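A.B. asks: Requesting a structural model of the entry that follows:
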Amino acid sequence: MLPNQKINEIALSEKLEVSRTPVREALIQLASENLLEFFPRRGFIVKEIDTKKKLDVFSVVGVLDAFAATLALENLTEDDIELMEELVRKIDLSISQKNYTDYQKYQNQFHKVYIDKCYNSTLIELLDSLQNSFVRQIYLSKDEEKLFTALEQMNEQHKQIIDYFNTKDKESLEHLIKNEHWKITHIDMI
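C.D. replies: Predicted coordinates for the structure are as follows:
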């Protein structure tokens, strides 16, 4: 769906083969997450999020994600590290196959490993909320070469994050996530 596009509840419920009630509930949830706008007697419209707002959210996510990583530093197990390494390999494969959907799935799982190990429920909820509302797709572009080059750079940073977890280098870990990993360098693709 494109920004400012009206959502047809009836067509959506028919396509999903469900009644309008669960569709409406889902649309209300999406509106509460700032993805849709509700207009009485007109329905739901896809919300347009301007570039500045996206950049603001990414900078907040960077700080919160770095905080979660530093809190998780002492809590990660060898199994957690191995899982993150496996996810990095899956991300590499997704990139090589130009499979953006799998890339997104594995990228989110990668961050979730250490976010869940920060053991701060408020922080976890905030990051989940921001991820669901704004950060679901960091980069989008019709130029596949440019898109997947950017994703490769991000996955190289995932490898560095793992190295910092392994060496318990809290300062470098925090700096990388806060100042580099969530810094948007390809503004034309957000």
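A.B. asks: from here on, contacts and neighbour counts on C-alpha atoms
C.D. replies: OK.
A.B. asks: Buried residues in the longest helix seen in the chain, which are they?
C.D. replies: The longest helix of the chain (DSSP state H) is helix 144-167. Neighbour-count burial for helix 144-167, counted by 16 or more other Cα atoms under 10 Å, picks out 147-148, 150-152, 154-155, 157-158, 160-162, 164-165.
A.B. asks: cool, stretch 76-90 as well?
C.D. replies: Buried residues in stretch 76-90, counted by 16+ other Cα under 10 Å: L76, D80, I81, M84, E85, L87, V88, K90.
A.B. asks: One more, so I can put them side by side:
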Amino acid sequence: MKAPLRWPAPDEPASDLVLERFAPEQTFKAKVYAALKQAILNMDIYSTPEPTWIDERQLSERLGVSRTPVREAVAMLEQEGFVKSMPRRGIMVLKKTKREVVEMIQAWAALEAMAARLVVENASDADIKKLRTLFEKFDEGHKPSDFVHEYSDANIRFHQTIIRLSGSRTLAEMTANLLVHVRGLRQLTIGRDDRASRSIVEHLAIIEALEKRDRDLAERHALDHTLGLAVYVEEHGDIFD
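C.D. replies: Below you'll find the model as predicted:
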């Protein structure tokens, strides 16, 4: 029988902590979980109204593992609301309703606004300057609206970089589970109603505020920019048809 985890008394040295080693299968399961979650985050699940399915056998073969850690990882992702196991059908990647997506975008807006504030405080001038390189290929001869796929990729990298440059691990963790849905809706909407052309102007305004080290302005621009997406999704329910 394994010895239980025992916490030390207040006057007991920390070196006396009795801890069990992680079992190899637990570490392995965690690696499969991380790989599968990242793959789901990279999916474009909102590009089609049809459900997105993943196959347990194919996952096992592509990861080079048995089905057991795959099933365990899927169970963890199901608890987090990413997937749902459907008997005799497979594993469906879950989409959110319009109301849920709007609330997620609103939450992202608040978190990214704080991230922008932290970028002003924590990021180097060189790192902030690199944000401009994401958009340097776009001009009158290479308009975002004419190269929507390219601009969509730059758009997503921009928002991910803002979170990363904040230097906050907590913000990174809090936005990770929102990313699969916010990213999907950004990709889906960026080519509609000339949103790409307006988007790049708003991005450059955020960058300019960051370069000026204006925390309040950077925070406000970041908040307004993402809340604009929430308003658009709320007003255009056909996105989910």
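A.B. asks: Got a TM-score for the pair?
C.D. replies: Put the two chains on top of each other and the TM-score (TM-score structural alignment, normalised by the length of structure 1) is 0.75; 185 aligned residues with a Cα RMSD of 3.5 Å.
A.B. asks: ok, back up a step: I'd like the buried residues of helix 144-167 of structure 1 written out as TSV, with distance to E171 of structure 1 added.
C.D. replies: Putting the buried residues of helix 144-167 of structure 1 into TSV (distance: Cα to Cα, whole Å) gives the following:
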residue	distance to E171 of structure 1
L147	29
F148	29
A150	25
L151	24
E152	24
M154	19
N155	20
Q157	15
H158	16
Q160	13
I161	11
I162	14
Y164	9
F165	11
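A.B. asks: Next up, the contacts around V148 of structure 2.
C.D. replies: Taking Cα atoms under 8 Å, 6 or more residues apart in numbering, we find V148 of structure 2 in contact with I190, G191, A196.
A.B. asks: Neighbours of the first one, how many?
C.D. replies: Residues contacting I190 of structure 2 under the criterion other Cα atoms under 10 Å number 22.
A.B. asks: now do G81 of structure 2
C.D. replies: For G81 of structure 2, the neighbour count with other Cα under 10 Å is 14.
A.B. asks: quick check, it in a strand?
C.D. replies: No - read with DSSP: H, G, I helix; E, B strand; the rest coil, G81 of structure 2 is coil and lies in no strand.
A.B. asks: If we go by neighbour counts, what in stretch 162-170 of structure 2 is buried?
C.D. replies: For stretch 162-170 of structure 2, using 16+ other Cα under 10 Å, the buried residues are I162, I163, R164, L165, S166, G167.
A.B. asks: again but with stretch 33-42 of structure 1, I slipped
C.D. replies: By 16+ other Cα under 10 Å, the buried positions in stretch 33-42 of structure 1 come out as N34, L35, L36, E37, F38.
A.B. asks: before we move on, back to that, for my notes, please list the buried residues of stretch 76-90 of structure 1 in JSON lines and give distance to H181 of structure 1 and secondary structure for each entry.
C.D. replies: Converted to JSON lines, these look like this (distance: Cα to Cα, whole Å; DSSP: H, G, I helix; E, B strand; the rest coil):
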{"residue": "L76", "distance to H181 of structure 1": "20", "secondary structure": "coil"}
{"residue": "D80", "distance to H181 of structure 1": "20", "secondary structure": "helix"}
{"residue": "I81", "distance to H181 of structure 1": "18", "secondary structure": "helix"}
{"residue": "M84", "distance to H181 of structure 1": "16", "secondary structure": "helix"}
{"residue": "E85", "distance to H181 of structure 1": "17", "secondary structure": "helix"}
{"residue": "L87", "distance to H181 of structure 1": "17", "secondary structure": "helix"}
{"residue": "V88", "distance to H181 of structure 1": "15", "secondary structure": "helix"}
{"residue": "K90", "distance to H181 of structure 1": "19", "secondary structure": "helix"}
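A.B. asks: distance of A150 of structure 1 from R136 of structure 1?
C.D. replies: With the distance defined as Cα to Cα, to the nearest Å, A150 of structure 1 ends up 16 Å from R136 of structure 1.
A.B. asks: The longest helix seen in structure 2 vs structure 1, mean deviation?
C.D. replies: Secondary structure of structure 2 read by DSSP H shows that its longest helix is helix 98-122. Mean deviation of helix 98-122 of structure 2 relative to structure 1 after superposition (mean Cα distance after the TM-score superposition for structure 1): 0.6 Å.
A.B. asks: now that helix: which residue numbers in structure 1?
C.D. replies: Under TM-score structural alignment, the alignment places helix 98-122 of structure 2 onto residues 51-75 of structure 1.
A.B. asks: And for that stretch, what's in contact with it?
C.D. replies: 114-120, 123-124, 127, 130, 134-135, 165, 168, 170, 173-175, 177-179, 181-184, 187, 190.
A.B. asks: change it to 6 Å
C.D. replies: Residues outside stretch 51-75 of structure 1 that contact it (Cα atoms under 6 Å, 6 or more residues apart in numbering): Y114, I115, K117, C118, K170, E174, I177, K178, W182.
A.B. asks: which secondary structure element contains the aligned residue in structure 2 for the last one?
C.D. replies: For W182 of structure 1, the aligned residue in structure 2 is L227 (criterion: TM-score structural alignment). Of the helices and strands defined by DSSP states H and E, L227 of structure 2 is found in helix 215-235.
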